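Colleague: could you look at this predicted model? Sequence included:
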Amino acid sequence: MKFKFEDLIIWQKAMNLGEEMNSLAYKFPREELYNLSSQIRRASDSIALNISEGSILQSDAEYRKFLGYAIRSTAEVVTCLHKAKRRNYITEDDFLKFDKSCFDLMNMTIAFRNKIIKL
């Protein structure tokens, strides 16, 4: 059995991003365990969680609200990436790669949310 949200490309990309951020966070220094490491993991996981949670709601307005939460969580991940780069926890190449993933996911989620408005 499969839920409808599992077919959404934005959900699939959000799931991948969450796993990438989880792996990345393990490379941060131990003193970041309860700070930046935890924050980037929670924010990145929140993206897919909000996409799936919103998909089961009866109202398009409520779904748009949860997609908004996913978009804001994506922005939070980007900010965490900037923090990690400034603290020299990640390379410029890693930053650019993950920043692009976030940028693409955010734009796709915004486009999907806008499509729901027109339905």
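Modeller: Right, received. Where do you want to start? Numbers count the residues shown, from 1 in each chain.
Colleague: when you work out contacts or count neighbours from here on, use the C-alpha atoms and nothing else.
Modeller: Fine.
Colleague: for Phe95, grab the count of nearby residues.
Modeller: Using other CA atoms under 10 Å as the criterion, Phe95 is surrounded by 17 other residues.
Colleague: go ahead and confirm it touches Leu81.
Modeller: Yes: counting by CA atoms under 8 Å, Phe95 touches Leu81, with 6.4 Å between them.
Colleague: distance of the nearest residue to Thr109 once chain neighbours are set aside from Asp94?
Modeller: Excluding its sequence neighbours, the residue lying closest to Thr109 (CA to CA, 6 or more residues apart in numbering) is Ile10, at 6.3 Å. Shown here: Ile10 relative to Asp94, a distance of 21 Å by CA to CA, to the nearest Å.
Colleague: what about versus this one:
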Amino acid sequence: MRNFRDLDIWNESIKLVGKIYKLTGALPTSEKFGLISQMKRCAVSIPSNIAEGCSKDSQKNFTRFLQIALGSAFELETQLEICLELDFLTKKNVSEIISEIITLQKRMKALINYAQQKQ
């Protein structure tokens, strides 16, 4: 069993959750049950799945939960792009967060690759 708090990707994703919660405050209230809810769920899913994966007894299961977290990161990136397309947010509002998400995706993929080699 791993301590998820020791993983940089978990710590980075926790910070990302706070940024997404703040950012979604700028979205139209009509999106409360649409994009706002979905973006918050995706953001929360990332550190949650990393933590759950750390509780698993095999590299294969650990990797599976990291892959779920990675999928949530890609979903979140897509939802931010949708917000741009719909003019809900500006590039200025989201470019730094998208960059952070892409960096997080790369780091998660690297850990997945490492964990798969140890299987």
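Modeller: On my side now, so go ahead. Just so it is clear, the model here is predicted, and its values are computed rather than measured.
Colleague: report the TM-score for the pair.
Modeller: Here the TM-score for the pair of chains, by TM-score structural alignment, normalised by the length of structure 1, is 0.94; 117 aligned residues with a CA RMSD of 1.0 Å.
Colleague: contact partners for the residue nearest to Thr109 of structure 1?
Modeller: Residues in contact with Ile10 of structure 1, defined by CA atoms under 8 Å, 6 or more residues apart in numbering, are Ile51, Leu105, Met108, Thr109.
Colleague: superpose on structure 2 and give me the mean offset of whichever strand or helix holds Leu67 of structure 1.
Modeller: Following DSSP states H and E, the helix or strand that holds Leu67 of structure 1 is helix 60-86. Superposing on structure 2 and averaging over aligned pairs (mean CA distance after the TM-score superposition for structure 1), helix 60-86 of structure 1 comes out at 0.5 Å.
Colleague: could you identify the helix or strand that succeeds that helix?
Modeller: Using DSSP H and E, the helix or strand that follows helix 60-86 of structure 1 towards the C-terminus is helix 92-118.
Colleague: now that next one: buried residues?
Modeller: By neighbour count with 16 or more other CA atoms under 10 Å, helix 92-118 of structure 1 contains the buried residues Phe95, Phe98, Asp99, Ser101, Cys102, Leu105, Met106, Met108, Thr109, Ile110, Arg113.
Colleague: what does Leu105 of structure 1 correspond to in structure 2?
Modeller: Aligned counterpart of Leu105 of structure 1 in structure 2: Leu104 (TM-score structural alignment).
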